[in-house]
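Colleague: got a predicted structure plus its sequence, pasted below:
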Amino acid sequence: MLALQSGSNVFDVVLCNMPWAISSRPSLSLGILKGICNQERIRSKVIYGNLAMSAKIGMKISTEFATSGPIMGLCEHLFACALYGKEALDSDRIIREYSERPDVLAIVPRDYWFYARDEVIPEFLVSAADRILDHSPSIVGFSSTFNQVMSSLALARIVKDRNSRIITIFGGACFHDPMGQEYHRSCSEFVDHVFLGESDDAFRAFIQQWKSGKTPKDIPGITYKNGKEISYLPSEPVTDLNRLPVPDYDDYYLETEYLKGESSFDIVVDSLPYESSRGCWWGNKSQCIFCGLTEEELTFRSRDPEIIVEDIVTLSQKYQELNFHAADMIISWPTLTPVLQQLAALDLDLELFYEVKASVKKEQIELLRNAGVAEIQPGIESLSTDALRLMGKGTTLLINLQCLKWAKEYSIQPHYNLLVGFPNEKAKWYDDVIDLIPMFFHLQPPTYPITPVSLQRFSPLFEYRKNFGPGTVLPRPDYVNCFPPGTIDLNESSYYFYEKQAGGWPFFPERDEENQLQYPNYIQRFKDAVSEWIQLHQSTASPPSLRLRFGDGSAKIYDWRTSLRREYTISGEYLDLILLCDRIQVRSALEQKLGERHLSSRVTEAINDLLESGVLIQEGKKILSLAVADRPRSTKHLEGKVIGSETDSVI
C-alpha cells in the first residue's frame, strides 16, 4: 500500500460511518460523498467509527454485532441507552430477557451486554465526539443503514451539545421518506437536516448552498425546520450516474493504518465496493412482494461500461486491492456484457461479486467467470415454484437449480436464502421440496436453513397487509426497545413490521420453555431438511457430488449424493438426453425430436430411467439434468454433439 497523506487536521465536512457497519470494507456511499467534496473543493474527512469499535471490542464480536440477525435490535439498544438513559428504556429487563436466549448466548455471555452498555459504548462515544470536534467541522454527516441509527443519533446529540453551531445531517436507507421526516421531527434538537432519498445530487447542491451562505430549503429531498414544522420538497433520484466520482476510500486506509500502529489491530479488507448501476429493472416490471425498495430506488439506471471498468482499475491501482463487491441490485446484461468482456481482456487476477437473476444463461455464467466474477447472489429465495410465483420472482424450481448447477460447473460461489412465512403459502409446497432435496445435495445449499420473510416498509406485502386496518401491522419490537414512550411515532419511523395476530404472519415465532424459537410444523420439517443439506457441505472433506465426465461417444456419471454411491456409463439416447438437458427442455418436444433419431419408446424409457435415478428432474412439462460436468462446456457445444438437435430452450 502506498502511503496516503492525511494533510491538514481541519475539515469543513466530517462524515461518519458508525457501528454496526461491517469493518472489512469501506463505505461506498461515504466514499462517493467524499469524492463529491473533492470535486467541489471542500475539505472533508470520513471517520470510520465502526473500525474504532472493532479495535475496541475485537473483530470477532464486532462482526457478530454487525451481521447476526438475532442481536441486531439489542445492539441498537446499547446506543439507545446512551441517548435516552437506561432507566427510561427499562434496559436491565430488556438485556436480561434477550441475552438469555440460546441464539444470543452463543455469541457473547449475558454479562457482556451490561459491560458494553455501561462502559464500552459511553467511552466510544466520547472518544468519537472528541475526534470529530478536533477537526473543527462546520457540517457533520451520518450515513445510516438498518443497524446504525441509534449510534448515529447518540453521537450527533453529543456533538451538538458540545458545539451547537455544527450542522448535523443524516441520510441512508433508514431515513428515506416518512422515516426520515419522523426522525427529524422527534430529534430536531440535534438533527438539522435529513436526506430523504438518494443523496448524491442533493448533497452536492447542499454543500454548494452552504458555501454561498444559503439554506437548503429549495433542494429536493432535504428536510429543514420551518418554525415548529419539518418541511421538504420531494426527493428526486440521481439520473446521471456517470457524473458520480470514483469513491474516495483514503480515510478508510488511513484509519486501518493508524489502528494497526496504535493497537496492533490489523483488518483484512475483503473487498472494495463499487457500483455499475442502481435500481432493479425486474422490479420496474414486477416488484417482488417482499422487496422494500422505494419507487425511487427501483428506478433502473446504469453507468457507461467504459466508466465502470475505469473505476475498477483506478481503485485497484490506488489501493492495491484485487477483490471487488458490486453494490448493484441486479445485473443489466446490455450494460454489463461489454464491462465483463473488457475485464476479461485485462491481464489482471480480479475477483468480483455481483447480484444476478437466477434465469441467467450459461454463456452469461461463462462470461462472468472469465471476467473474474467468483461470487454471485442469484436471488433464488425458494425452491418451490408455487412460492416463487406467489413472490413474483419470475422464476421456477428448475430455473433455480439450473443456475446453481452452472455456477458449480464454472466454480462460481452462489449465495442465497430460502424465504418462508408468506401469506397464503401451503404446507404442501414445503413438503414437496423436502422430498426433492436429496436430489440436489450436490449443489450449493443456502446460507441459512430458512429465512423468515420480513415485512418491510414500501414492499407490496406491507402495502397489502396494512389495508387490514389499524393495529394489525405493528413496528417490530426491537424498535420499541430503543425509544421511550411518546418520543417518536414508530409507525412512521420503522422499516420492519410484523402482524400481531394469533398465528399471524410474517413469522414472529414464539419461544418455548428453553427459549428456543418455535416454528409451525411444516416450516420446522423444512428447516430440518435444509439443515441436513448444509451440514453435508460443512462437515465432510468430500461433499456430495453428481459428476459428469464425457468420453468419445459415451459418458460416465458418478452419483455420490448419498452414502449409496453409484456409477453409470451412458451412451446413445441416454447420452443425447444428458447433452440436451444441460438446459431446461420441454419433455414432449424433446421426445419428438430424439424420436427421429432413436426409437420413441427407447427415448421415453431413457427419460424415465434417468428420472428414477434422480439424474434428471421433471417439473410439469419440463425436465433438466442435474449432473455437473467436470469441465464446463457451452450449451451450443453440447447440443452440437447431438446431430440435428435444434431443440428450443424454455429460457
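Modeller: Nice, I can see it.
Colleague: contacts and neighbour counts: CA atoms only from here.
Modeller: Will do.
Colleague: how close does residue 382 sit to residue 212?
Modeller: According to Cα to Cα, to the nearest Å, residue 382 and residue 212 sit 53 Å apart.
Colleague: pick out whichever of those two has more residues nearby.
Modeller: Counted by other Cα atoms under 10 Å, residue 382 and residue 212 do not tie: residue 382 has more neighbours, with 25 against 9.
Colleague: show me the contacts for the more buried one.
Modeller: 388, 397, 417, 418, 419 (Cα atoms under 8 Å, 6 or more residues apart in numbering).
Colleague: also residue 215?
Modeller: residue 209.
Colleague: that one: what secondary structure?
Modeller: Assigned by DSSP: H, G, I helix; E, B strand; the rest coil, the conformation of residue 215 is coil.
Colleague: ok, now how distant is it from residue 191?
Modeller: From residue 215 to residue 191 the distance is 15 Å (Cα to Cα).
Colleague: same deal with residue 612?
Modeller: 65 Å.
Colleague: ok, those two, which is more surrounded?
Modeller: residue 191 (22 against 11).
Colleague: for that one, which non-adjacent residue is spatially closest?
Modeller: Take residue 191 and drop its neighbours on the chain: the residue closest to it by Cα to Cα, 6 or more residues apart in numbering is residue 168, 5.5 Å away.
Colleague: element containing the one you found?
Modeller: Per DSSP states H and E: residue 168 is located in strand 167-171.
Colleague: report the contact partners of the residue nearest to residue 191.
Modeller: Residues in contact with residue 168 (Cα under 8 Å, 6+ apart) are 139, 140, 141, 142, 156, 160, 190, 191, 192, 193.
Colleague: give me that answer again for 6 Å
Modeller: 139, 140, 141, 191, 192 (Cα atoms under 6 Å, 6 or more residues apart in numbering).
Colleague: could you count how many residues lie near the first one?
Modeller: A count of neighbours around residue 139, defined by other Cα under 10 Å, yields 19.
Colleague: distance of it from residue 557?
Modeller: Distance of residue 139 to residue 557, computed by Cα to Cα: 65 Å.
Colleague: again, but for residue 132
Modeller: Counting by Cα to Cα, the gap from residue 132 to residue 557 is 63 Å.
Colleague: please apply the same query to residue 92.
Modeller: Taking Cα to Cα, one finds residue 92 at 60 Å from residue 557.
Colleague: what's the answer for residue 459, then?
Modeller: Separation of residue 459 from residue 557 (Cα to Cα): 45 Å.
Colleague: what is the neighbour count of residue 290?
Modeller: Look at residue 290: counted by other Cα under 10 Å, it has 20 neighbours.
Colleague: please compare the first structure with the one that follows:
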Amino acid sequence: MGRTTHARFPWVNYIVSGEADALMGALCWDILHRGKDIPSADLPFGVFGPAHREAGYPSTSRRDLVPRAAIKNMRDLPLPDFSDYFTELERSLYADRIHPGLPLEFSRGCWWGERSPCTFCGLNGGSITYRQKPAEQAVEEMIEMSARYGLSRIEAVDNILAIDYFEKALPSLTALPKKFAIFFEVKANLKRHEVEKLAGAGVRWIQPGIESLDTRVLKLMGKGTTAAHNVQLLKWCRQYGVRVSWSVLWGFPGESDAWYSEIAACLPLLHHLQPGRTVRLRYQRYSPYHYASGKYGLKLLPAASYRYVYPLSEGDLKDQVYYFEDNEDNDVGGHYIAGDVNRRPGLQAVARGVDAWLRSWYEPKRPILSMRDSGEELTVEDTRAIAVECKHRVKGLKREILLAADEGVPETLLRKRLAATNVRQAEIDAGIAEMTARKLIIRLDGRLVGLPLWHPYQPMPGMTAFPGGYFDRRAMPVGIPRA
C-alpha cells in the first residue's frame, strides 16, 4: 500500500513501510538537511523516497514483495510521550467530560498467528512474528506511566496477551496496593483460574476473539477454539466481573445457514451472560483469504468505497487498498437483505436473537442464573425468560452431573466416571436429560456445559469503565449549543 501511494502520488516524498520506531528520528534529520535528494542507497530499509521513482523500488522475498522495517527487540523501545495531549486536554471546553486512558504497547505480532493464522485476519501484514517486552518491564512501564500522568486506566494495544504474563506479570499487578484498570486482547480458550487471575490483576475488560458460537464456523476461521470454550469463557468472565468485547461474525466461505439456526436456538439460554453483536466478515489485505483467495473460492475486488477516494486504475487500486469484497457475494456491502428471509433464515434468526439478548441485558434487572451448594443440594435461581422454574433444587446424581458440567466435562468422560461408581446408564441418561430439560446444561462439542454462575459473582464493569477512556455525553458545557 505504501509503495503504491508513493508511486502514484508524486507529491508524497517519503513513505515508511513497516515499523518506524528505530529509524524515524534519523530519517527526519536527514530529510531536513538533504530534502528530496537523498539517494535510495542512503535510505533505511523500508523507506521509499523520490529517488526510487527513477531507480525503481526494491523488492524482497516476502509475500507482498515490499521491504518493511521491523523492530526485533521490544525491550529497547522508548516510552511514549503524551504530554502534548494532556496539555491540550487541560485547555479543552470538554476537559471535564473526557476521561482518558493510557494506550501502551507490550508486544507486536501474534503468537497464535505465527502457528496458525486466522483466515480472515490481516492485522500484522508481513510482521506477524511475535515479539514482546519482558513481563517485569511491562509492569514497570505501567507503574511509571500511571505515575507520570496520574491515570490508572491502561489499554494494551497488543494483538494478544503474552503467555508468560500470566505467571510473570499478573501476580505483580495483583500485589500492587492500588489496582489498575487494564484492557488486553487474549485468546479465547482461557481456563477459569486464568480469568480469575486476570480479574485479580485489574484486567477488567478483554477482547478474546470469541467470534462465533459454532465450532464449525470457528474451524473455518482457524481460531483454534470451540463453541464450548467460548461459552465457558463468557461464563467465567461474568463470574469474575470481566467485561468482554466480542461478536458473532458471519459471511465465511463454506459456512452453512443451518449452522446459524443452531446458534440461534441456544442464544436464549445465555441471556444471563454478556451479549455480543452480529458483524459481517470483511476481507483484509495480508489475510489468508486475501493471499490465497482462489483456495477459498473467492474473487476479491477492492471495496467499492475506495473508488470514490482514489483516482487509480483497477490494478493499482488492488495494490492500494486494505479491504476487499467478493465479486460473487450477494451480501456485499455488509448486510443481508432484510426481506429475503428464505435465503438466510438462520442468520436472520441469529440477528433477532442477539437483539433480544441485548435488550434483556440492558433491562433494569438483568437475567440471573446462579447456584449455591450446601454440600448435599444445589439451589439454582433462574430469572431468564426461558426459565422452566424460578428456583431449582438439585440433589444426588443430578447434582453430580451439574457440578461436572460446570467445567464443561466431555460427556463420554462423565459417563465413564459415573459408571465406575456403579451408576446405571439409564440413570445417567435420565439425569442428563433432566438437567438439559431444565435448561441448566447445554450440549456443545461432545461436552456438557453447565450454564449457572456461582453465587455470589462479581459486578460487571459499565461501559464507562473502558480502560481506554470514554467521553461523557450526559451533559454539555454551558453555552455550547446541542447538535
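Modeller: Here it is on my side, so go on. Just so we're clear, the structure is a prediction, and the values are computed from it rather than from any experiment.
Colleague: what's the TM-score here?
Modeller: Comparison of the two superposed chains (TM-score structural alignment, normalised by the length of the second structure) gives a TM-score of 0.85, and 444 aligned residues with a Cα RMSD of 2.8 Å.
Colleague: quick one on the thing from earlier: more crowded one of residue 132 and residue 557 of the first structure?
Modeller: A direct count of neighbours by other Cα under 10 Å for residue 132 of the first structure and residue 557 places residue 132 higher, at 22 against 19.
Colleague: please say which position in the second structure the more buried one maps to.
Modeller: Taking TM-score structural alignment, residue 132 of the first structure has no aligned residue in the second structure.
Colleague: ok, for residue 132 of the first structure, nearest residue in space, not its chain neighbours?
Modeller: Residue 132 of the first structure's closest residue in space is residue 14 (Cα to Cα, 6+ apart), at 7.0 Å.
Colleague: can you list the residues that contact the helix or strand residue 296 of the first structure falls within?
Modeller: Assessed by DSSP H and E, residue 296 of the first structure sits inside helix 295-298. With Cα under 6 Å, 6+ apart as the test, helix 295-298 of the first structure has contacts from 237, 279, 280.
Colleague: for those residues, which one is nearest residue 303 of the first structure?
Modeller: Among the contacts of helix 295-298 of the first structure, residue 279 lies closest to residue 303 of the first structure (Cα to Cα), at 11.8 Å.
Colleague: surely the closest one and residue 303 touch.
Modeller: No: counting by Cα atoms under 6 Å, residue 279 of the first structure does not reach residue 303; the two are 11.8 Å apart.
Colleague: looking at the two, which is more packed in?
Modeller: residue 279 (21 against 18).
Colleague: how near is that one to residue 586 of the first structure?
Modeller: From residue 279 of the first structure to residue 586 of the first structure the distance is 33 Å (Cα to Cα).
Colleague: and if you look at residue 305 of the first structure?
Modeller: Residue 305 of the first structure is 36 Å from residue 586 of the first structure, by Cα to Cα.
Colleague: ditto for residue 159 of the first structure
Modeller: 65 Å.
Colleague: can you find the partner of residue 357 of the first structure in the second structure?
Modeller: Per TM-score structural alignment, residue 357 of the first structure is aligned with residue 187.
Colleague: what about that match, is that helix, strand or coil?
Modeller: Residue 187 of the second structure ends up coil, using three-state DSSP.
Colleague: that one against residue 210, yeah?
Modeller: No: with contact defined as Cα under 6 Å, residue 187 of the second structure does not count as touching residue 210 (8.2 Å).
Colleague: pick out whichever of these two has more residues nearby.
Modeller: residue 210 (27 against 20).
Colleague: any idea how far the more buried one is from residue 191 of the second structure?
Modeller: From residue 210 of the second structure to residue 191 of the second structure the distance is 14 Å (Cα to Cα).
Colleague: cool, and residue 317 of the second structure?
Modeller: 44 Å.
Colleague: between the two, who's got more neighbours?
Modeller: residue 317 (20 against 14).
Colleague: distance of the counterpart of the more buried one in the first structure relative to residue 597 of the first structure?
Modeller: Applying TM-score structural alignment, one finds that residue 317 of the second structure aligns to residue 490 in the first structure. Taking Cα to Cα as the measure, residue 490 of the first structure falls 67 Å from residue 597 of the first structure.
Colleague: number of residues surrounding the residue nearest to residue 132 of the first structure?
Modeller: Considering only other Cα under 10 Å, residue 14 of the first structure is surrounded by 23 other residues.
Colleague: any idea which element it lies in?
Modeller: strand 13-17.
Colleague: which part of the second structure matches that strand?
Modeller: The aligned range for strand 13-17 of the first structure is empty, by TM-score structural alignment.
Colleague: hmm, who's touching that strand?
Modeller: 44, 45, 46, 47, 48, 49, 137, 139, 140, 141, 142.
Colleague: next structured bit after that strand?
Modeller: Using DSSP H and E, the helix or strand that follows strand 13-17 of the first structure in sequence is helix 28-39.
Colleague: now the angle from that next one to strand 13-17?
Modeller: Here helix 28-39 of the first structure points in a direction 170 degrees away from that of strand 13-17 (axes from the mean of the first three to the mean of the last three Cα atoms, to 10 degrees).
Colleague: for the stretch 1-150 of the second structure, just list every one of the strands.
Modeller: Along the stretch 1-150 of the second structure, counting by DSSP state E, counting those that start in this stretch, strands occupy 15-16, 47-48, 98-100, 102-104, 107-108, 131-132.
Colleague: how big's the offset between the third one and the first structure?
Modeller: Once the two are superposed, strand 98-100 of the second structure sits an average of 2.7 Å from its aligned residues in the first structure (mean Cα distance after the TM-score superposition for the first structure).
Colleague: buried ones in that strand?
Modeller: Neighbour-count burial for strand 98-100 of the second structure flags 99, 100 (criterion: 16 or more other Cα atoms under 10 Å).
Colleague: coming back round to it: mean neighbour count, the strands of the stretch 1-150 of the second structure: which tops it?
Modeller: Comparing these by mean neighbour count (mean count of other Cα atoms under 10 Å), strand 47-48 ranks first with a mean of 25.
Colleague: hmm, who's touching that strand?
Modeller: Strand 47-48 of the second structure has contacts (Cα under 6 Å, 6+ apart) with 14, 15, 16.
Colleague: now render those as TSV, adding distance to residue 414 of the second structure.
Modeller: Listed next are the contacts of strand 47-48 of the second structure as TSV, based on distance: Cα to Cα, whole Å:
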residue	distance to residue 414 of the second structure
14	63
15	60
16	57
